[in-house]
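Peer 1: This is the structure alone, sequence omitted:
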C-alpha cells in the first residue's frame, strides 16, 4: 500500500526588545497544529538576531514535533486496542 501526502508547514518569527518568539504551524489537510517557542537575549550579549531566530524557531518546531508524536502515540494505542478487540494482528509501530 503506497500513498503520498503533502503537509504544509509555516514558521513565523517576531522580534521585539531582545525577545524573539516563533509560531510553527503544520497543516495536514485534516488537522492544524501550532507550536510555540521563544528566545530571550541577555542584555550583556551582542545583538545577533539570527541566534534568537534559530533558538525560537527550533523551540517552536520541537513543540510542534512533541504534539505530533503525542497524537501518533495515542493513535497507535487506539489502533492496537482495536486490533486486539478484533483478534487481528498486533501492530508493530516503533515509537
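Peer 2: Arrived safely, thanks for sending. Because the structure is a prediction, the values reported are computed rather than measured. Residues are numbered from 1 along each chain as shown.

Peer 1: hey, let's count contacts and neighbours off CA atoms from now on
Peer 2: Noted.

Peer 1: first vs last residue of stretch 14-34, how far apart are they?
Peer 2: Stretch 14-34 stretches 15 Å from its first residue to its last (C-alpha to C-alpha, to the nearest Å).

Peer 1: which residue is nearest the centroid of the chain?
Peer 2: residue 64 (1.6 Å; C-alpha atoms, centre = their mean).

Peer 1: What is the neighbour count of the closest residue in space to that one that isn't next to it in sequence?
Peer 2: Closest residue in space to residue 64, ignoring its immediate chain neighbours: residue 35 at 4.3 Å, by C-alpha to C-alpha, 6 or more residues apart in numbering. Residues lying near residue 35 (other C-alpha atoms under 10 Å) number 21.

Peer 1: want to compare, so here's the second one:
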C-alpha cells in the first residue's frame, strides 16, 4: 500500500543592522519543530542581503534537520532498535569513491 504525506516548512527571514535571522517551522501533524539560524555581516565586508538570507536559512534548516534526526533516533530506540552513535560525517548512504 502506497501512502503520501506532505510536510511543509515555513521559513521566516528578518534582517536588521547587518544581522539576518531565520526561523524554520515544520508541523508534521503530530509535532511541531522550529529551527533557528543567524548570519552576521562583518563590518569590513560588502553587505549582500541574499548571502545573509542563504546562510541564516541554511542554519535554521540544519537545526531543524538535527531535531528531526534526534526525534527519529528516540523513536527507533523506543521500538527496540539499537541506534548508537550517528555515522560520521552525517546520516545517509555511505560514500564510495568512484
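Peer 2: Yep, it's here. Just so it is clear, the structure is predicted and the values come from calculations on it, not from any experiment.

Peer 1: what are the ranges of the strands in structure 2?
Peer 2: In structure 2, the strands defined using DSSP state E lie at 9-16, 19-27, 32-40.

Peer 1: Same list (those strands) but as CSV, adding distance to residue 81 of structure 2.
Peer 2: CSV is the format used below for the strands of structure 2 (distance: least, C-alpha to C-alpha, whole Å):
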stretch, distance to residue 81 of structure 2
strand 9-16, 28
strand 19-27, 25
strand 32-40, 23
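
Peer 1: out of those, deepest packed?
Peer 2: Of all these, strand 19-27 carries the top mean neighbour count, a mean of 20, counting by mean count of other C-alpha atoms under 10 Å.

Peer 1: mean deviation of it from structure 1?
Peer 2: Taking mean C-alpha distance after the TM-score superposition for structure 1, the mean distance separating strand 19-27 of structure 2 from the aligned residues in structure 1 is 0.3 Å.

Peer 1: For that strand, name the packing helices and strands.
Peer 2: The elements that strand 19-27 of structure 2 packs onto, with contact taken as 3 or more C-alpha pairs under 8 Å, 6 or more residues apart in numbering; DSSP states H and E, are strand 9-16, strand 32-40, helix 49-78.

Peer 1: how about the ones you listed in CSV, adding distance to residue 26 of structure 2?
Peer 2: Formatted as CSV, these follow (distance: least, C-alpha to C-alpha, whole Å):
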stretch, distance to residue 26 of structure 2
strand 9-16, 5
strand 32-40, 5
helix 49-78, 8
